[in-house]
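*Asks:* below are the sequence and a predicted model; questions follow.
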Amino acid sequence: MTSALVLIGGVSALYVVQFRNYLLFHGLVEVFSILVAFSVFILSWHAIEDIESPFIAVMGVSYLFIGGVDLLHTLAYKGMGVFPEAGADLPTQLWIFGRYVEAWSLLGAALLGFVAARRTSVDVQWDERTLSFLAAAYALVVGIGLSTVFVFDVFPTTYVEGSGLTSFKISSEYGIVGLLAITLALLYGFRERFATRVYQLLAASIVLTMGAELAFTFYVDVYGISNAVGHFFKMGSFYLVYLAVVKTGIRDPQKTLYREIARREAETRKFKRAADYSGHAIMITDAEGTIQYVNQSWEEMTGYSAAEATGRNPHILSSGEHDDRFYEEFWGTIQNGEVWEGEIINERKNGERFVISQTAAPIVDDDEEIQHFVAVNDDITEQKAYEAELENDLQRSVTQLQVLGRVLRHNIRNEMSVIIGNAETIAEDASDDVAQRASVIVDEGNRVLEHAEKQREIVELLLEPSNRRPLSLAEVIESVSEELQRRHPEAAIAVEEFEDVQVRTLPEIEQALTEVVENAIVHSDREHPAVTIAVWSVDGRVEVRVEDDGPGIPAAEQRVISEDADISALLHSSGMGLWLVDQIVAKSGGVLHFDDADPRGSVVTLALPRASAEKKHVVSPPR
């Protein structure tokens, strides 16, 4: 309220003064605007290290020279006596020149601010060196402009005694108004970079400046009312600049000089809150690996406070568990712009070791240059301990099962050997009826031994699986067909000609193929079973098809490879062999499936992943 009363009183006093002593009125108005201009420069220059707004930076430097030209204009004004022989044209020339400097400066500042607001890649450091270069450029331009007035006398005439303003002066005023209108539009385009009140004050200042320039197009007498109105507008314009930059810059610098810094600090506070509530331990370093930020979870996990960690290298957490190659691979990955994921054994401040699951990635600018690295960590120490305990329990269970399995199989073999031996003796010495029953005992005993052997193979496969590797399918099929032809000379095993391929599979695939072919021979109802092995390449996979002319595979045995298999089918049928085949094929990355042959029999297909094609190799049926 007091400020408003003082302002009203000052303007009223100036209004009265301009009627009684226009020269005094003019001097007071110009001195006020000059003081505001110099104040804007001084405030901006002393905030040089923290200014990030190009508009304020350019405006601050330009107002030093605008105030200087206005000072010359004031001293040259008619009646001041500093330039007694110059007349009214000199101050008018200086006025126009000063307004051109002001209009072009504001336009340039607004253009830089507009571009910077939309393109974060515009990265100008408004430090003392930059502003010194800018001030030197202004000094050069203003010096050349003043030399056209004072030295070379080539600046166009702006005022003629008795007739008033020249066309150059009037058209220049309109041109200046146009430049200011463009400035106002650009300023609106990045208004969000200012506090609302600061933007409103700057925009109103430009509007008043435009009004002043229009008023200065009408006067004939330099002491006339139009001239006075223009100066009132100018005083109002500079008063608004004073409120927007000088007063606000002193009382609340975050709204003007440090607006961008305040905005970034607000964003930083939001990020810190989000990081603290994320549940992850977060660390950010600069491009050299120096810690710049850690959140509360990181402090709790490591025992280091943010103050202790900031400025240091993450090596403070090194436990010595990882060698140089590990860290070289880590830094090489993220420095190449890639994301690194893995587990690290670190050491807390108190010396306690802990395990983290870490995801580390680079943070790049718009030019794809790495500026920071961020690491998101989770403490998995308890999880790893639990996994180790489970692993130990599992290993103990596996060992116990292996021992138990060996003992059971040993006992079964020994006891069944005794049973089979006695049954064979009985079959030889007893009557036909008893001998037949003894033969059944021998057959069932041998079947029990076969089951025990398959059980051993299954247990070994499950507990100690082999690694996949490329195998020649021709060699596998040739080995299987020759061996089974030797065991079962009554069977006709045919291998269709095919081009050899490499399959990436377990070595046990030969065992699986043997099981399928032998199962077809043993369970055939024909005197001379016929089995055909064919190989097909389908969509990057290799299919081995075993077709027989037997009675087909019972549905109960086929179901043992499905998830809803009846356990009795697995324990009490030859389906155990098919289940073993399915496990080998599945662990090889393949699929096992059954089809009916035409007109009778079964087709068992082992679909396996292909490795690479090899030279053609013809596999012939064994003789």
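*Replies:* Yep, it's here.
*Asks:* alpha carbons only for contacts and neighbour counts from here, please
*Replies:* Will do.
*Asks:* now for the strand or helix carrying residue 272, which elements pack on it?
*Replies:* Element membership of residue 272, judged by DSSP states H and E, is helix 259-277. With contacts defined as 3 or more C-alpha pairs under 8 Å, 6 or more residues apart in numbering; DSSP states H and E, helix 259-277 has no helix or strand neighbours.
*Asks:* let's go with 10 Å and repeat that
*Replies:* Where contact means 3 or more C-alpha pairs under 10 Å, 6 or more residues apart in numbering; DSSP states H and E, helix 259-277 is packed against strand 281-286, strand 291-294, helix 296-302.
*Asks:* and the angle from it to strand 281-286?
*Replies:* Helix 259-277 and strand 281-286 are oriented at 150 degrees to each other (axes from the mean of the first three to the mean of the last three C-alpha atoms, to 10 degrees).
*Asks:* picking up where we left off before, which one of the helices and strands packed on helix 259-277 is the most hemmed in?
*Replies:* Burial of the helices and strands packed on helix 259-277 is given as mean neighbour count (mean count of other C-alpha atoms under 10 Å); strand 281-286 ranks first at a mean of 22.
*Asks:* for residue 378, find the nearest of the helices and strands packed on helix 259-277.
*Replies:* When the helices and strands packed on helix 259-277 are compared by C-alpha to C-alpha, strand 281-286 sits nearest residue 378, at 6.3 Å.
*Asks:* and here's the other structure:
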Amino acid sequence: MAKEERLIERQDVSGGVLLVDDVGKIQYINEHACEKFGYKMGGLPGLGLYFDEFLPKIDPETVAEGIVTSTYGLNAEGELFPLFFSMNSFRLDGELYFLYVFHDGENRARLADKMSASPNELVDYKFALDQAAIVAITDQRGKIKYVNDKFCEISKYRAGELLGEDHRIINSGYHPREFFTDLWQAITAGRVWHGEIKNRAKDGSYYWVDTTIIPFLDGDGKPYQYLAIRFEITERKRIEAELQKMTAQIIDVQEEERKRLSRELHDGLGQNLYSHLITINRLMSELDHPLLVQMQEEAMEMIEEIRDLSWELRPSVLDDLGLVPAIRSFLTRYSNHYKIAVHFDCVLGRRLAPGTETTIYRVIQEALTNVRKYAGVDEAAVTIREYEDAVRVMIEDCGRGFDISGGPRGVGLFSMDERARASGGELQIISEPGKGTKVILEVPVG
């Protein structure tokens, strides 16, 4: 019996086996390994091939003995496929050999007989994770060195097309440069990053993934590789987009109805009452009766109430003159009526889209209503700033404040948040008991 065969027999190995000498030449390969690499035993090229022609992604000097390692093998079709292996070195007749034993997910029981509990447990974890998640491992420079089958399935790339590349290969262009800058700053500092990313598959289709990236740190606390675990959320994002679109349509319908009611109150009922007031004034010029004075006062009060109601529903100045005049008019009425001085600082040099102007106006209106009801102050501030691609609005008071984590939000805060999202913007509430409140709205502009 040849010394290579005696060595195999001594190890009592079942499953896929490669025996490699100290220069990397394959000295023995069994039938199970042939099947795993896609060869028929009779059709296998002659022995003397090198290790890296079967396992091109592994540096033998970095493989720890007796530890299960995941890698990629190169099959007879020239394609990479994932596999597990363990390695042990032996000397026979003074010569050094390396024995590689291959396993797969179905042979974990066999693996348990040959490995210690700790590596076997890790293999089980990996198997379970691969069934549910999209997994990738990159080196410290971001180069991909491992992807699981689900990654290939969703990205529509073969493993061989992804290995050695970075994640720019699936960059959709949806996220700004700053998004990935912040991501890299977090993980290179050793912090776990979590967020949602829109990617582009090989065929041009787009998909969303909920992503967690975990840095693996060396003894100096520096990342030496990164594990990315992802779950596809494309359908959820589609539904969210549909809901946002529906919400925007509902808000538009509400605003149109408000506009219609406002005009009917102002131009219909309001004008009729004003005509009655003119008639009363004529009667008063001819008759002197206390009931006429009472009728005049009541008519004037009703006209004022209808004007206020019409204004609350939809100020005509917002449609006719635009956002800034409408806000100035609103703040004047607000300050006069509620005795709360509002400092207004605005840098906005143009008209915005009607929906955007309505969103900003309604958020300011609702925020100041909350100031009046809950803040307990006699002054507040509204600031509007225009940037290259967004408008930022801040409503601020130094009143009672509240605990933003203290329970569900009220109708007013919910309404502001829904309006912001329907416009593609974002609403932020900053508040603490006794330290006032800031409502910050950012909406994109073309």
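*Replies:* That came through, no problem. Nothing here was measured: the structure is a model prediction, and the numbers come from that model.
*Asks:* TM between them?
*Replies:* The TM-score (TM-score structural alignment, normalised by the length of structure 2) is 0.46; 272 aligned residues with a C-alpha RMSD of 5.6 Å.
*Asks:* related to what we said a few turns ago, could I get the buried residue list for the helix holding residue 272 of structure 1?
*Replies:* Buried positions in helix 259-277 of structure 1, judged by neighbour count with 16 or more other C-alpha atoms under 10 Å: 259-261, 272, 275-276.
*Asks:* residue 276 of structure 2 against residue 297, yeah?
*Replies:* No - Residue 276 of structure 2 is beyond contact range of residue 297, at 11.8 Å (criterion: C-alpha atoms under 10 Å).
*Asks:* higher neighbour count, those two?
*Replies:* It is residue 276, of residue 276 of structure 2 and residue 297, that has more neighbours when counted by other C-alpha atoms under 10 Å, with 16 against 13.
*Asks:* so who does that one touch?
*Replies:* 270, 282, 295-296, 299-300 (C-alpha atoms under 10 Å, 6 or more residues apart in numbering).
*Asks:* repeat the analysis, applying 8 Å as the threshold.
*Replies:* By C-alpha atoms under 8 Å, 6 or more residues apart in numbering, the contact set of residue 276 of structure 2 is residue 299.
*Asks:* next, the buried residues of whichever strand or helix holds it.
*Replies:* Remark: residue 276 of structure 2 resides in helix 270-286, with elements defined by DSSP H and E. Residues 270, 273, 276-277, 280-281, 284 are the ones in helix 270-286 of structure 2 that count as buried (16+ other C-alpha under 10 Å).
*Asks:* reformat the residues you listed as JSON lines; add distance to residue 7 of structure 2.
*Replies:* Listed next are the buried residues of helix 270-286 of structure 2 as JSON lines, based on distance: C-alpha to C-alpha, whole Å:
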{"residue": "270", "distance to residue 7 of structure 2": "103"}
{"residue": "273", "distance to residue 7 of structure 2": "108"}
{"residue": "276", "distance to residue 7 of structure 2": "113"}
{"residue": "277", "distance to residue 7 of structure 2": "113"}
{"residue": "280", "distance to residue 7 of structure 2": "118"}
{"residue": "281", "distance to residue 7 of structure 2": "119"}
{"residue": "284", "distance to residue 7 of structure 2": "123"}
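*Asks:* state the distance from residue 83 of structure 2 to residue 149 of structure 2.
*Replies:* Using C-alpha to C-alpha, to the nearest Å, one gets 11 Å for the distance from residue 83 of structure 2 to residue 149 of structure 2.
*Asks:* more neighbours, these two?
*Replies:* Using other C-alpha under 10 Å as the criterion, residue 83 of structure 2 and residue 149 rank with residue 149 on top: 18 against 15.
*Asks:* OK, contacts around that one?
*Replies:* Contact analysis of residue 149 of structure 2 by C-alpha under 8 Å, 6+ apart lists 130, 134.
*Asks:* ok, residue 64 of structure 1 next?
*Replies:* Residue 64 of structure 1 neighbours (C-alpha under 8 Å, 6+ apart): 37-38, 40-41.
*Asks:* let's see that with 6 Å instead.
*Replies:* Residues near residue 64 of structure 1 by C-alpha atoms under 6 Å, 6 or more residues apart in numbering: 38, 41.
*Asks:* and it, helix, strand or coil?
*Replies:* helix (DSSP: H, G, I helix; E, B strand; the rest coil).
*Asks:* residues of the host helix or strand of residue 184 of structure 1 that come out buried?
*Replies:* Assigned by DSSP H and E, residue 184 of structure 1 falls within helix 167-189. For helix 167-189 of structure 1, burial by neighbour count (16+ other C-alpha under 10 Å) applies to 169-170, 172-174, 176-177, 179-189.
*Asks:* now do stretch 286-297 of structure 2
*Replies:* residue 296.
*Asks:* tell me where the stretch 501-623 of structure 1 has strands.
*Replies:* Ranges of strands in the stretch 501-623 of structure 1, per DSSP state E, counting those that start in this stretch, are 501-505, 530-538, 541-548, 591-596, 602-613.
*Asks:* could you point out which element follows the strand or helix carrying residue 482 of structure 1?
*Replies:* Using DSSP H and E, residue 482 of structure 1 falls within helix 473-487. The helix or strand immediately downstream of helix 473-487 of structure 1 is strand 492-495, counting by DSSP H and E.
*Asks:* check the offset of that following strand from the chain's centre.
*Replies:* Its chain's average C-alpha position is 59 Å from that of strand 492-495 of structure 1, according to C-alpha atoms, centre = their mean, to the nearest Å.
*Asks:* now for that strand, which elements pack on it?
*Replies:* On a contact count with 3 or more C-alpha pairs under 6 Å, 6 or more residues apart in numbering; DSSP states H and E, strand 492-495 of structure 1 meets strand 530-538.
*Asks:* who are the packing partners of the strand it packs on?
*Replies:* With 3+ C-alpha pairs under 6 Å, 6+ apart as the test, strand 530-538 of structure 1 has strand 492-495, strand 541-548 packed against it.
*Asks:* output those strands in JSON lines; the columns should cover distance to residue 73 of structure 1 and mean neighbour count.
*Replies:* Shown next, in JSON lines, are these (distance: least, C-alpha to C-alpha, whole Å; neighbours: other C-alpha atoms under 10 Å):
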{"stretch": "strand 492-495", "distance to residue 73 of structure 1": "109", "mean neighbour count": "20"}
{"stretch": "strand 541-548", "distance to residue 73 of structure 1": "91", "mean neighbour count": "22"}
